[in-house]
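Engineer: The amino acid sequence is not available; the structure is as follows:
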């Protein structure tokens, strides 16, 4: 009995020893491996090169291509008006007629003064001719000893005076003729005409109303609305890309399903010191007058980027006392921080203007604990 219990005990001990060895050995290896220093594991991404063109939607304001207020150039009373609000007028078309009684009287007076000046000029010519004849007669008498030298000098002086009187009379005639031309030209402004082809925006003139010269009381306001101008402010980062002739899409909320094609007509070539934007004009055809002056519009522009732009995840950005930067993994898996300049923050991604060349391996999720030169393990 005793002899059989001994082998059984030895078997149990063997099984227990084997179980101890099987359970202790992995733990020993794990403790041994835990004492070996491990490298931080990071995931990396490569910057994405964005397209060379950038689409922007900017607010704009619809304005007339030309707009002016018409004032009276002569004083008088409104005889009649021939155009009203909303009428399309051509350049040179009569808008109103002004009765000018005072100007008419001035014109008649100037005509009478001109006739008087002409008569005076005729009289001066007669005196000059008489003086010349008398002077020649006294010269002959003087050579014959029948007239004194004093008489001869007196006749010569009188001839010069009469010659000068002729010049004065002729200048007086020319002055009166110029005055008549001025009054006739001024009289032409009694017919108020449109300065260019456009639409009458407002009319403040009434029949019989007194109008005076100056810019105090406007008569009409005219605007040219085909094409129209849409003023838009271009941000500083894209202002160097603005070129005359580039296309644009204009939309207004009154026509949600329709857009209007336009082109960049001109730009200020200077930035506003307050907003750091450049005033740009987009010209849009408007034959049906759907775009009204004063409308708020949205302008879609496709502008070439002035420099290459790279895109990285927003999670890769570090922004602290050392500045804005991203963490890159060099060739030997060493960490290196690179400062960058942000072009645009879209929320999920960051568009980088400078600092990267596009071939870097960037740590996808930034870790402030990583230091330059530290070796990391790049996970697939």
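Structural biologist: The structure has been received and is ready for your questions. Because the structure is a prediction, the values reported are computed rather than measured. Numbers count the residues shown, from 1 in each chain.
Engineer: CA atoms for contacts and neighbours, from now on please.
Structural biologist: OK.
Engineer: contacting residues for residue 298?
Structural biologist: Residue 298 is in contact with 57-60, 250-252, counting by Cα atoms under 8 Å, 6 or more residues apart in numbering.
Engineer: excluding its backbone neighbours, what's nearest it?
Structural biologist: residue 59 (4.7 Å; Cα to Cα, 6 or more residues apart in numbering).
Engineer: dropping in the other structure now:
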């Protein structure tokens, strides 16, 4: 009898169970290995796909937009009185007294000061005496001429004698008229001893005092007083040549002065010089600002803000989209194939957060906002938006 036949039946069943269990374990191990290999291959494929996706940068794009309002041109300006009249002396002498000091409002013809003119007073006395003498001589010559004219009718005198007396009378009348003119001249000169206000305004300067020696001559002697009309003020601004055509009479502007922070004063352009200064390249613009409350002071400095008209052809993009490198000023755009295309641009006006582009961009371009470092022309990009369309940027 063989050895297997001699085995007990329970032993035979046990060996058969072990074989089945080993086979099951082998199948399970094989399945685990297969599943692991498949999973690893899938993960490697997903990692490769993810890596490739991450290699394409994601960008945000905006579309250039026309501005809703024009740029603001900020320039320095100076304020001047609407009318300013320096008062000079037309007679020499000593200042007798002054009636008004700086800051005093005055009316037309109001006395500002008076000059003591002893020399003119003496000249006037002499001129009046000369006038009285000339008048007496003229009266005597008139009587004499009448008498000789009467005697001519009786043929008791010659015509020549009558003509001489008549001529003497005419000469004496001329001398009297000359003496009268001299008196009138001195009286007119004496009237200039009274310094009066030429118009309603404010005394903005007093450069003399009682007892001061006054020398006659407008423009050569010192200014004794200055009267200014400040109910309105003129504003003078030097505007760069490029902006001259945009600022015409009737344009509005806003003034800001240091002494009133946060307060705006409205002015209007009333005239331009229509010429460019060859030295500065600017044109002079004159504005008018109301000053009924006398808040503004002539001679002071002001910032003048001009609101320029909107340029419908100019487009605006965020300042963060600009790239400045050795290739110049550029922006990165996304083409129809989602690849980067650089465009050279020029700036018309800088608004801070946005810039106005003068050339290089079209209204339909998709501009990359804050382009990533190292981006190159022709690189593929992915647009970071749900619908993959560019969103307009906020207008300035």
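Structural biologist: In hand now; what should we look at? Because the structure is a prediction, the values reported are computed rather than measured.
Engineer: TM-score of the superposed pair?
Structural biologist: Here the superposed chains carry a TM-score of 0.70, computed using TM-score structural alignment, normalised by the length of structure 1; 350 aligned residues with a Cα RMSD of 4.5 Å.
Engineer: follow-up on the earlier one: okay, and the residue nearest to residue 298 of structure 1 sits in which element?
Structural biologist: In the assignment (DSSP states H and E), residue 59 of structure 1 maps to strand 53-71.
Engineer: which one of the contacts of residue 298 of structure 1 sits closest to residue 48 of structure 1?
Structural biologist: residue 57 (23.0 Å; Cα to Cα).
Engineer: just to revisit the earlier point, tell me which other helices or strands the strand holding residue 59 of structure 1 touches.
Structural biologist: Strand 53-71 of structure 1 is packed against strand 218-235, strand 296-304, with contacts defined by 3 or more Cα pairs under 8 Å, 6 or more residues apart in numbering; DSSP states H and E.
Engineer: what's the angle from that strand to strand 218-235?
Structural biologist: Here the directions of strand 53-71 of structure 1 and strand 218-235 differ by 160 degrees (axes from the mean of the first three to the mean of the last three Cα atoms, to 10 degrees).
Engineer: which residue ranges form the helices in structure 1?
Structural biologist: Listed in chain order, the helices of structure 1 (DSSP state H) span 2-34, 101-143, 149-188.
Engineer: Throw those helices into TSV and include distance to residue 221 of structure 1, thanks.
Structural biologist: Formatted as TSV, the helices of structure 1 follow (distance: least, Cα to Cα, whole Å):
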stretch	distance to residue 221 of structure 1
helix 2-34	88
helix 101-143	26
helix 149-188	20
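Engineer: just to revisit the earlier point, have a look at how far, on average, the strand holding residue 59 of structure 1 is from structure 2.
Structural biologist: Once the two models are superposed, strand 53-71 of structure 1 sits on average 3.2 Å from its counterpart in structure 2 (mean Cα distance after the TM-score superposition for structure 1).
Engineer: contacts for that strand?
Structural biologist: Contacts of strand 53-71 of structure 1 (Cα under 8 Å, 6+ apart): 213-215, 217-234, 291-305.
Engineer: thinking again about what came up before, out of the helices and strands packed on strand 53-71 of structure 1, flag the one nearest residue 204 of structure 1.
Structural biologist: strand 218-235 (5.2 Å).
Engineer: With structure 2 overlaid, how far apart is the closest one on average?
Structural biologist: Following superposition, strand 218-235 of structure 1 is found to deviate from structure 2 by 2.7 Å on average (mean Cα distance after the TM-score superposition for structure 1).
Engineer: helices or strands up against that strand?
Structural biologist: Contacts defined by 3+ Cα pairs under 8 Å, 6+ apart place strand 218-235 of structure 1 against strand 53-71, strand 198-203, strand 277-284.
Engineer: what's the angle from it to strand 198-203?
Structural biologist: Relative orientation of strand 218-235 of structure 1 and strand 198-203, computed by the same axes, to 10 degrees: 110 degrees.
Engineer: and residue 318 of structure 2, what is it in contact with?
Structural biologist: 353-355, 369, 393.
Engineer: Just the buried residues of stretch 138-158 of structure 1, please?
Structural biologist: 138-139, 142, 152, 155-156, 158 (16 or more other Cα atoms under 10 Å).
Engineer: Can you name the residues in contact with it?
Structural biologist: For stretch 138-158 of structure 1, using Cα under 8 Å, 6+ apart, the contacting residues are 131, 134-135.
Engineer: Stretch 362-377 of structure 2 too?
Structural biologist: Contacts to stretch 362-377 of structure 2, defined as Cα under 8 Å, 6+ apart, come from residues 57, 59-65, 315, 318, 320-322, 331-335, 339-342, 390.
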